[in-house]
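Undergrad: pasting a predicted model and its sequence here:
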Amino acid sequence: MARTNGLIHKLYKKRVVPFVFARHHIEMNKEFFDRDAVVVAQAMIGMEFRFHNTGGIIVETEAYRPDDPASHSFNGPTLRNRVMFGPPGHLYVYRSYGIHWCANIVCTSGSAVLIRALEPQTGVELMKMRRGTDVLRNLCSGPGKLCQALAITGDVDGISVLEQPILLRSAQTDLEIVAGPRIGISKGMELPWRFGAKRSPHLSKPFRGSP
C-alpha cells in the first residue's frame, strides 16, 4: 500500500478495497489534473460536475494511463486521441462502439479519468426528458447515460473543464470510497483503477464484494 498526496493506492488484484478519503476544499486548477490519473480519479469522487445547466455529484470514475493496454493512448497519439496528449484539465470525449459518448478529463500526458457515474442534482427534469425515463438512478449511472443526460457530445472534445460551460468544484464531506477492477474492458482487467462512492445507488454497477 502506498500513500500519495493523502490518497491511498491499493493495488490488490481483483479485490474491492474500501478506504476513507477525508475531503477538504480543493482548488480547481491545471495543477490538480497534472498528476497521476489514479490519484485524480480518487480525488474526483464527491465533486460536483455540471455541463451548462445539468449535472450532479461524481460517484464513480476510472483511471487510464499511457502504459495501460486498456487506454486509448497505449499505442501513442492518433487523430482520435490527440486530446489525451494535450494539456491537463481538458475534456476528452469519444464515442464508444459508435453509439455512446463518454467524457474523460485529461491528466498527465496520455492519461485521463473517465467519469462513469453521477448522482443527479441539477436540471433533473431536463435530464429525465433527455434520457426518456423518470427513474432517478437511471439518469447518469453509466458513462453513456450521463453524457446523454448532460448533452455532452464530441462537439466539446478538447474544451477546458476549468471554464464555462463546465462547472467542476470540490465537495466538503468525508466519503468512503471503494476501489476495484475496471469494467467493460478486455485488457488491464486486473488493475483496481475503478473508484466509487460506497453504497451509492447511482453507480453504473455495484462493486463486487462491497457490503
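TA: Yep, that arrived. What you see is a predicted model; the values in this text were computed from it and never measured.

Undergrad: CA only for contacts and neighbour counts going forward, please
TA: OK.

Undergrad: ranges for the helices of this structure?
TA: 30-33, 37-43, 124-131, 143-150 (DSSP state H).

Undergrad: now the residue most central in space within the chain, nearest residue through space, not along the chain?
TA: The residue lying closest to the centre of the chain (CA atoms, centre = their mean) is residue 115, at 2.2 Å. Closest residue to residue 115 in three dimensions, ignoring its sequence neighbours and counting by CA to CA, 6 or more residues apart in numbering: residue 61, at 4.8 Å.

Undergrad: then residue 30?
TA: Residue nearest to residue 30 in three dimensions, not counting chain neighbours: residue 89, with 5.7 Å by CA to CA, 6+ apart.

Undergrad: tell me who's in contact with that neighbour.
TA: Taking CA atoms under 8 Å, 6 or more residues apart in numbering as the definition of contact, the neighbours of residue 89 are 29-30, 33-34, 105-107, 160-162.

Undergrad: dump the helices of the chain to TSV, plus mean neighbour count.
TA: Formatted as TSV, the helices of the chain follow (neighbours: other CA atoms under 10 Å):
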stretch	mean neighbour count
helix 30-33	17
helix 37-43	24
helix 124-131	18
helix 143-150	24
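
Undergrad: put this next to the previous one:
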Amino acid sequence: MATVKHRDSHRPIGREDLPNDTVSLARTLIGKVVVRDLPEGRVSGRIVETEAYVAGDAAGHGYRGMTPRNRSLFLERGHAYVYLAYGVSYMLNVSSDMPGIGTGVLIRALEPLEGIAIMRLNRGTERLRDLTRGPGRLAAALRVDRSLDGLDLCREGPLWLASDDHEPGEIGQSTRIGISKDADRLLRFYLRGSPFVSGPGSLNR
C-alpha cells in the first residue's frame, strides 16, 4: 500500500543535484518524487521506472536534431519535455544534458503518494496499482499535457521534482519497452519488487 507523505517532506531537487549524464540521471531519479500542484490539491508519486534516451540513440526524439516539437528536450537538464504519443497519451520526460544536446529520461511509472482521490478521478479507475503504472497512465493521473512542456522541474511550480528521506531499494536494469530502434540497449531502470512498475514480468526480475 502506498504511504502518503506530508507535503513538507518534499524538497525541490536542485539542478546541481542532477547528474550531467543521461544514464546516471535515469538511475538517480528512481526513488525521487514527481509533484503536481493542481487547483484542487497536490498530487505526487514516487518514481519507480525510467528509460534513458542518450546521445546518438536512434530511438530518441533528439536523434535528428531540434524541431519545434522537441525543443524542450534540448534545454539544460531538469526541464520537462512533454509530447503526445500516437495522438493518444502524453509522455513526461526530463531533459538530461547540457543545453543543445537533446537527450532525456522518460518517466515510465510512479508509486502514488498524495492526492490519490484526484488521481482516481483523472484516470477514471479505482485500482491503485493501475493509476500511474505506465507513462501514459501517470501523465493522465497527474494531468500532464503539452502546457507543461519546457517547465523547469528544479523549482516549485505546477510540476516539479522532489526528494525526501526515502532510500530506494535495489534498482534493476533491462531493455526499453515499445521501441524498434536500438531496442537491445539496457537503458531501462526500475525498482525491483515494486508492484507499480510497468512492462512484462520477464523484464522486471
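TA: Perfect, I can see it now. Keep in mind that this is a model prediction, so the values were computed, not measured.

Undergrad: ok, now which ones touch the aligned partner of residue 181 of structure 1 in structure 2?
TA: With the correspondence set by TM-score structural alignment, residue 181 of structure 1 lines up against residue 175 in structure 2. By CA under 8 Å, 6+ apart, the contact set of residue 175 of structure 2 is 183-188, 203.

Undergrad: gap between residue 175 of structure 2 and residue 189 of structure 2?
TA: The spacing between residue 175 of structure 2 and residue 189 of structure 2, counted by CA to CA, to the nearest Å, is 9 Å.

Undergrad: for residue 23 of structure 2, same thing?
TA: As judged by CA to CA, residue 23 of structure 2 and residue 189 of structure 2 stand 9 Å apart.

Undergrad: check residue 21 of structure 2 too.
TA: Distance of residue 21 of structure 2 to residue 189 of structure 2, computed by CA to CA: 15 Å.

Undergrad: among the helices of structure 1, which comes closest to residue 52 of structure 1?
TA: helix 143-150 (8.0 Å; CA to CA).

Undergrad: how many residues are close by the nearest residue in space to residue 171 of structure 1 that is not next to it in sequence?
TA: If you skip the residues right next to it in sequence, residue 171 of structure 1 has residue 47 as its closest partner in space, 5.3 Å away by CA to CA, 6+ apart. Using other CA atoms under 10 Å as the criterion, residue 47 of structure 1 is surrounded by 20 other residues.

Undergrad: identify the residue of structure 2 aligned to residue 47 of structure 1.
TA: Aligning on TM-score structural alignment places residue 47 of structure 1 opposite residue 32 in structure 2.

Undergrad: where's that match relative to residue 56 of structure 2, distance?
TA: Using CA to CA, we find residue 32 of structure 2 at a distance of 27 Å from residue 56 of structure 2.

Undergrad: before we move on, the earlier item: of the contacts of residue 89 of structure 1 - the most surrounded one?
TA: Each of the contacts of residue 89 of structure 1 was scored for neighbours by other CA under 10 Å, and residue 107 scores highest at 32 neighbours.

Undergrad: that one maps to what in structure 2?
TA: For residue 107 of structure 1, the residue aligned by TM-score structural alignment is residue 96.

Undergrad: what residue of structure 2 matches up with residue 165 of structure 1?
TA: Match for residue 165 of structure 1 (TM-score structural alignment): residue 158.

Undergrad: can you get me a residue count around the closest residue to that match other than its chain neighbours?
TA: For residue 158 of structure 2, the nearest residue in space outside its immediate sequence neighbours is residue 37; the separation is 4.9 Å by CA to CA, 6+ apart. As a burial measure, residue 37 of structure 2 scores 17 neighbours (other CA under 10 Å).

Undergrad: was I right about residue 37 of structure 2 contacting residue 159?
TA: Yes: under the criterion of CA atoms under 8 Å, residue 37 of structure 2 lies in contact with residue 159, with a separation of 6.4 Å.

Undergrad: residues contacting residue 125 of structure 1?
TA: For residue 125 of structure 1, the set of contacting residues under the criterion of CA under 8 Å, 6+ apart is empty.

Undergrad: aligned partner of it in structure 2?
TA: Matched by TM-score structural alignment, residue 125 of structure 1 corresponds to residue 117 in structure 2.

Undergrad: quick check: its match vs residue 123 of structure 2, distance?
TA: Using CA to CA, we find residue 117 of structure 2 at a distance of 10 Å from residue 123 of structure 2.

Undergrad: mind listing what residue 112 of structure 1 touches?
TA: Under the criterion of CA under 8 Å, 6+ apart, the contact list for residue 112 of structure 1 reads 37, 63-65, 84, 92, 104-106.

Undergrad: oh, I was asking about residue 178 of structure 1
TA: Taking CA under 8 Å, 6+ apart as the contact definition, residue 178 of structure 1 lies against 16-19, 195-198, 207, 210.

Undergrad: cool, and residue 140 of structure 2?
TA: Applying CA under 8 Å, 6+ apart, the residues near residue 140 of structure 2 are 89-90, 122-123.

Undergrad: can you list those residues in TSV and add distance to residue 138 of structure 2?
TA: As requested, the contacts of residue 140 of structure 2 are exported to TSV (distance: CA to CA, whole Å):
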residue	distance to residue 138 of structure 2
89	10
90	9
122	10
123	9
